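S.K.: next come a sequence and a model predicted from it.
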Amino acid sequence: MNSDQQPAEKIRLDKWLWVARFFKTRSLATQAVDNGRVKLNGARVKPAHEIKTGDRLDIHAGEADWTLTVRGLSTQRGPAPVAQALYEEDPASLARRQQQLSDRKFLDTPGAALRGRPTKRDRRQIHRFTDA
């Protein structure tokens, strides 16, 4: 809602991405659009491009890829349930993201075997590697 309490008809793409909680700040949303990680109806656009309900967005944020349809517009950032009502995710996109999450559960975290400070043997190997 804008200051007149009327539903917005169009809103800037970077602002909508921030309101819908895909990015923590508007500047991060702007950078993502500038770098081509957000596409509107299959095309690269500028952050100031106005979107409307029914538009299709392809978003690459972090490790996740989203394909969604804009269902609502708002100018105020609110809680997550309100933000989730602003879009509808494509079923194939949702299945792909859930598959990525389940695959990530079975992977070891890097450095999980490392505990505490390096031993004397580890330090010797580190020095051999860095001095060579």
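M.R.: Looks like it arrived, so ask away. Numbers count the residues shown, from 1 in each chain.
S.K.: make it CA atoms for all contacts and neighbour counts henceforth
M.R.: Noted.
S.K.: quick one: residue 37 and residue 59 touch, right?
M.R.: Yes. Using C-alpha atoms under 8 Å, residue 37 is in contact with residue 59, at 5.9 Å.
S.K.: the more surrounded of the two?
M.R.: residue 59 (20 against 16; other C-alpha atoms under 10 Å).
S.K.: chain neighbours aside, what residue packs nearest to that one?
M.R.: Excluding the flanking residues, the one nearest residue 59 by C-alpha to C-alpha, 6 or more residues apart in numbering is residue 38, at 4.5 Å.
S.K.: try this one next to it:
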Amino acid sequence: MSDTIRLDKWLWHARFFKTRTLAASVVSAGKVRVDGTPVSKPARSVGPGVVLTFMKEEDVKVVRILGCGTRRGPAPEAQALYEDLSPPKEDKQPRNPGFEGKGRPGKRERRNMASIHGGKGSFPLE
């Protein structure tokens, strides 16, 4: 097993991106940091001990590379390639704070929701 591998290939092996082309495009866009330094070349060599920071969907991922891997194997094999250092996810507020999901809202709850949304009772479609 080699001790370095291309960055885009490692992101693909570790199953962070579905295709290697997608991984390369994210790296080319400058959205990946290697040890805190922005990188824009997918061919950048990385190895064990390197810390990567990148966006995956709406989450910030921070991972330390533990191994390079030889293939894009099953998920347990891919998870053994890195240590997740990501910050814990923040709980998002519910979309409608006035209604707690306990059945149909009554008159008082509808008035409270209307005051929150600034309308007189009709809600805009979302």
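M.R.: That came through fine. Computed from a predicted structure; not experimentally measured.
S.K.: show me what residue 78 of structure 2 lines up with in structure 1.
M.R.: Aligned by TM-score structural alignment, residue 78 of structure 2 pairs with residue 83 of structure 1.
S.K.: now residue 30 of structure 2
M.R.: Match for residue 30 of structure 2 (TM-score structural alignment): residue 36.
S.K.: quick check: closest non-adjacent residue to its match.
M.R.: residue 44 (6.1 Å).
S.K.: touching, that neighbour and residue 32? I think so.
M.R.: No. Using C-alpha under 8 Å, residue 44 of structure 1 is not in contact with residue 32, being 10.8 Å away.
S.K.: got any residues that touch both of these two?
M.R.: Residues touching both residue 44 of structure 1 and residue 32 by C-alpha atoms under 8 Å, 6 or more residues apart in numbering: residue 38.
S.K.: list the contacts for residue 60 of structure 2?
M.R.: 53, 54, 86, 87.
S.K.: rerun at 6 Å
M.R.: Residue 60 of structure 2 sits next to residue 54 when contact means C-alpha atoms under 6 Å, 6 or more residues apart in numbering.
S.K.: now do the SS call for the aligned partner of it in structure 1.
M.R.: If you follow residue 60 of structure 2 across to structure 1 using TM-score structural alignment, you land on residue 65. The assignment at residue 65 of structure 1 comes out as strand when based on DSSP: H, G, I helix; E, B strand; the rest coil.
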